[in-house]
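**Q** Quick one, structure for this:
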Amino acid sequence: MKIYVGNLTEYMTEEALKEAFEAFGEVESVKIIKNRFNERSKGFGFVEMPSNSEADKAIKALNGNIVDKKPIKVNHADSGGKKKKKPFRRRSY
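**A** Prediction:
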């Protein structure tokens, strides 16, 4: 199950995030999204856990917890993929 983790500080590392989730079960992967120009964290990331029950426990336990003086947001990641763009319409005058 893919889990969204938001409101992260720019100093959060993937290793520290993995350790937080490993307390609830096996972690397949951790990815903190970074700005491609300066390599700073954008403040969110994703964690993948193979067991849905372990992932649900981690979500319930970690959502709202204070990490680096900020409450993090943890919930199921949207599995819908990219959203459709609205078609471009010209204005008629």
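
**Q** contacts and neighbour counts: CA atoms only from here.
**A** OK.

**Q** In this structure, what residue spans correspond to strands?
**A** Counting by DSSP state E, the chain has strands at residues 2-6, 29-34, 41-48, 66-67, 70-71, 73-76.

**Q** The chain: helices as residue ranges?
**A** Along the chain, the segments classed as helices by DSSP state H run 14-22, 52-62.

**Q** compare with the first, here's sequence two:
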Amino acid sequence: MNIYIANLSFDVHDDDLRNIFAPYGEVTSAKVITDKATGRSRGFGFVEMADEAASTKAIAELNGTTVENRTIGVTVAKPKGDRPSRDFNSGKSYNENRY
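**A** Below is the predicted model of the structure:
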């Protein structure tokens, strides 16, 4: 199961995420999402776990807990097709809408 983790401290790295979820079961991947230009954390990440029961337990027990002085949100990750689209190239500039 793919798990989404929100509100991560900028000091949390991939290995930290793996260590947070490891007590609940096998972590197949752990990734903190970073800004391509700066390499700095964007404050969220994804963890993939092999066992669905372990994933469900981790979500239930870790959601709302504090990591690095920040309360994290832990939920099931939505597939890309289920997310709302963000059209940054709508053809209208900020100034056109303003005047």
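
**Q** returning to that earlier point: would you convert the helices of the first structure into CSV that also reports distance to Lys34 of the first structure and mean neighbour count?
**A** CSV is the format used below for those (distance: least, Cα to Cα, whole Å; neighbours: other Cα atoms under 10 Å):
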stretch, distance to Lys34 of the first structure, mean neighbour count
helix 14-22, 11, 15
helix 52-62, 22, 16
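
**Q** would you turn the strands of the first structure into CSV with distance to Met12 of the first structure and mean neighbour count?
**A** As requested, these are arranged in CSV below (distance: least, Cα to Cα, whole Å; neighbours: other Cα under 10 Å):
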stretch, distance to Met12 of the first structure, mean neighbour count
strand 2-6, 11, 20
strand 29-34, 8, 17
strand 41-48, 8, 20
strand 66-67, 9, 14
strand 70-71, 11, 14
strand 73-76, 14, 18
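
**Q** Just put the ones you listed in JSON lines and tack on distance to Lys86 of the first structure.
**A** Formatted as JSON lines, the strands of the first structure follow (distance: least, Cα to Cα, whole Å):
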{"stretch": "strand 2-6", "distance to Lys86 of the first structure": "25"}
{"stretch": "strand 29-34", "distance to Lys86 of the first structure": "26"}
{"stretch": "strand 41-48", "distance to Lys86 of the first structure": "26"}
{"stretch": "strand 66-67", "distance to Lys86 of the first structure": "37"}
{"stretch": "strand 70-71", "distance to Lys86 of the first structure": "34"}
{"stretch": "strand 73-76", "distance to Lys86 of the first structure": "25"}
